[in-house]
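Undergrad: fold the following and give me the result.
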Amino acid sequence: MKKLNELLNDFSELVMFKHSVFSLPFIFIAMVVGAKGWFGFKLLILGILAALTARNFAMAVNRYLDRDIDALNPRTVNRPNVDGRISPSQMLAFISLNAIGFVIVAYFVNDLAFKISIPILIVIGSYSYFKRFSFLAHLILGISLGLAPIAGVVAVTETIPLWTVLLSIGVMFWVAGFDLLYSLQDIDVDKKLGLHSIPSKFGAKNTMNISKVFHLLTVIFWLLFVIQSGGSIFAYIAVMISALMLAYEHYLVNKDFRKIDRAFFTVNGYLGIVFFILIVIDNI
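TA: Coordinates of the predicted model:
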């Protein structure tokens, strides 16, 4: 039992399970808006399972493909995929299990969800490849999480309305923007290993400016989402608070690079939760 608990903890660390807070709120935001309120316990359970299996798959693929790179980065050298706690064969088994689980969950959601399940897995599993040849990898990561609202509304309405696309584009720029800030920690390693990233190509100052532009676009697209979906006062407040939180995130990083973790995890985690709560209130 002790070994099983240790293995579960290692896999949780491998996929950074606690970071699920970034994608889960926006799946359920789309589901709440699509259903104009409560969407039922069945879709709640299936939504959670879909989000977790998709994220576990994407993160495990990333860790499996990046184990050679992680071994050369002082920041990641103690990860389970590098220090031997989880073997490559165990990672492949975990990847396969979550991929199969995601497709099965999609089957029980509806026909459209099942049809797009494999394409979604292909997209979210491709991030690791892009940073080997393109500095646009940050946007690919953004697209991966940006698929969450689309998956959410498909589960409820079996359609992809315009407001969901706007919400998803906002999520894409949000994630890409904070990933740029987070990747500043690896700027020297990326240059040394010849990896493609915006920080290694354009430098720290330009990266922070690009991140600010991305987050400005985030607010614009979320505002368009509220307008297109017919949101009322609480939805507009959600966008306003998000803008203030993103501004605070940039303030933290500009003031002290050592506060990148705080900006990345704390601010963005609370942003998604606050946004979700206000959208729920808006749809009661």
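Undergrad: please count neighbours and contacts with C-alpha atoms only from this point.
TA: OK.
Undergrad: ok, and what's touching the helix or strand encompassing Ile29?
TA: Element membership for Ile29, per DSSP states H and E: helix 24-35. Outside of helix 24-35, the residues within contact range by CA atoms under 8 Å, 6 or more residues apart in numbering are 38-39, 47-48, 51, 148-153, 155-157, 164, 229, 272-273, 275-276, 279-280, 283.
Undergrad: over to stretch 145-158?
TA: So stretch 145-158 is contacted by 23-24, 26-31, 34-35, 39, 43, 47, 51, 109-113, 120, 124, 159-160, 164-165, 167-172, 175 (CA under 8 Å, 6+ apart).
Undergrad: which of the helices or strands spans the residue sitting nearest the centre point of the chain?
TA: Closest to where the C-alpha atoms of the chain average out (CA atoms, centre = their mean) is Leu145, at 3.8 Å. Using DSSP H and E, Leu145 maps to helix 137-157.
Undergrad: could you give the angle of that helix to helix 24-35?
TA: For helix 137-157 against helix 24-35, the angle by axes from the mean of the first three to the mean of the last three CA atoms, to 10 degrees is 40 degrees.
Undergrad: what packs against the next helix or strand after helix 137-157?
TA: Next helix or strand after helix 137-157 toward the C-terminus (DSSP H and E): helix 162-183. When contacts are defined as 3 or more CA pairs under 8 Å, 6 or more residues apart in numbering; DSSP states H and E, helix 162-183 packs onto helix 137-157, helix 198-202, helix 204-229, helix 260-261.
Undergrad: could I get these in TSV, plus columns for distance to Phe57?
TA: Output for the helices and strands packed on helix 162-183, formatted as TSV (distance: least, CA to CA, whole Å):
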stretch	distance to Phe57
helix 137-157	12
helix 198-202	25
helix 204-229	26
helix 260-261	24
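Undergrad: for comparison, sequence B:
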Amino acid sequence: MSDASARVADSTGNWVDTLAPEWARPYLRLSRFDRPIGSWLLLMPCWWSAALAAGMAHDVRRLPLTIVLFLIGAFAMRGAGCAWNDITDRDLDAKVERTRSRPLPSGRITVMQALAFLVALALIGLVVLLQFNRFAVLTGIASLVVVAIYPFMKRVTWWPQVFLGLAFSWGALMGFAVTFGRIDVTALVLYAGSIAWVIGYDTIYAHQDSEDDALIGIKSTARLFGAHTHQALILFYGLAVVLIGVALASGDVRWPAWLGLAAFAAHLASQIVRLRIDDPDLCKRLFFSNKHAGLLLFAGLLADAVMRAA
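TA: So this is what the prediction gives:
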């Protein structure tokens, strides 16, 4: 099989195709290092909570190191999560046009090779986690329960995006665990807001596969909401903004954080206005744009933290 034919259908060529050694390419694709949007979306709640907690503590001295460690950990654990997802979904992926050329269903690597790579990435994540306090370590380890069950949820519930939200929003708890050694109400409300955000953006993402999913019996909120997706996004994106706003108020933030939330809300509103669920390419672009939405909120929280610590 040529390397060109080994590219997954939703990848159009990137640094992996041009710079990485050929033997490494299936592993980099397995972990989605060629398309790191998932890592960025996993990272955003981590950075939000780290900045919000630092602002509440009026101390940003450890914040740069925490930001870097969360960055490394998010990319490592997202890679491990993708490997686990592809191991469990390899038979289903073979039936979907967008995913049938992924490394496992296409036979580029074996299940045992994928498992070995998963373990290596998880060990990197563990090394990062061990840089924090004991409570944060235990909190991070607890997330593995949700990560482990998520790939199976699309087989049993119309709401797998909820379980993805539980996993991808865990970082909203980690910033508080690292900074204060506890999880308080502010962290839990931020976590809930992030879950609503994830449900929204992953519903957009799932519309790329809705036809194939219907044929093979895979459930998703995209199929559940169908023509009512815009109304559902108004609900979940609106809930995300309100809950995150409650968390910010609880954290007694100043104007930069509110400005960041306003920019975040405006970005989500623009997604709803622009969305056409019958346009897979547009769904993909809108899903990808959530990285920028998350960064807008983070920028506001970071500026707020620096201002309060001054």
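Undergrad: would you mind finding the most buried of the helices and strands packed on helix 162-183 of the first structure?
TA: Among these, helix 137-157 has the highest mean neighbour count (mean count of other CA atoms under 10 Å), at a mean of 25.
Undergrad: how far out from the middle of the chain is stretch 22-33 of the second structure?
TA: 19 Å (CA atoms, centre = their mean, to the nearest Å).
Undergrad: distance between the ends of it?
TA: Start-to-end span of stretch 22-33 of the second structure (CA to CA, to the nearest Å) is 14 Å.
Undergrad: so which bits of that stretch are buried?
TA: Residues Arg25, Pro26, Tyr27, Leu28, Arg29, Leu30, Ser31, Arg32, Phe33 are the ones in stretch 22-33 of the second structure that count as buried (16 or more other CA atoms under 10 Å).
Undergrad: what residue of the first structure takes the place of the third one?
TA: When you say that, I think you mean Tyr27 of the second structure. Under the alignment (TM-score structural alignment), Tyr27 of the second structure pairs with Phe11 in the first structure.
Undergrad: list the residues that contact that match.
TA: Neighbouring residues of Phe11 of the first structure by CA under 8 Å, 6+ apart: Pro80, Ile86.
Undergrad: mind checking the SS state of it?
TA: With DSSP: H, G, I helix; E, B strand; the rest coil as the basis, Phe11 of the first structure sits in helix.
Undergrad: what ranges does the stretch 1-150 of the second structure have for its strands?
TA: For the stretch 1-150 of the second structure, applying DSSP state E, counting those that start in this stretch gives no strands.
Undergrad: dump the buried residues of stretch 22-33 of the second structure into a markdown table; add distance to Trp255 of the second structure as well.
TA: Below are the buried residues of stretch 22-33 of the second structure laid out as a markdown table (distance: CA to CA, whole Å):
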| residue | distance to Trp255 of the second structure |
| --- | --- |
| Arg25 | 45 |
| Pro26 | 46 |
| Tyr27 | 44 |
| Leu28 | 41 |
| Arg29 | 41 |
| Leu30 | 41 |
| Ser31 | 38 |
| Arg32 | 36 |
| Phe33 | 36 |
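Undergrad: for those, which one is nearest Ala269 of the second structure?
TA: Arg32 (27.9 Å; CA to CA).
Undergrad: measure the closest one to Ala206 of the second structure for me?
TA: To Ala206 of the second structure, Arg32 of the second structure is 17 Å away according to CA to CA.
Undergrad: likewise Met56 of the second structure?
TA: In terms of CA to CA, Met56 of the second structure sits 36 Å off from Ala206 of the second structure.
Undergrad: can you check Asp213 of the second structure too?
TA: Counting by CA to CA - Asp213 of the second structure and Ala206 of the second structure are separated by 9 Å.
Undergrad: distance check, Asp186 of the first structure against Leu97 of the first structure.
TA: For Asp186 of the first structure, the distance to Leu97 of the first structure - CA to CA - is 31 Å.
Undergrad: and for Leu121 of the first structure?
TA: Applying CA to CA to Leu121 of the first structure and Leu97 of the first structure gives a distance of 13 Å.
Undergrad: comparing the two, which residue is more hemmed in?
TA: Leu121 (18 against 14; other CA atoms under 10 Å).
Undergrad: perfect, that will be all.
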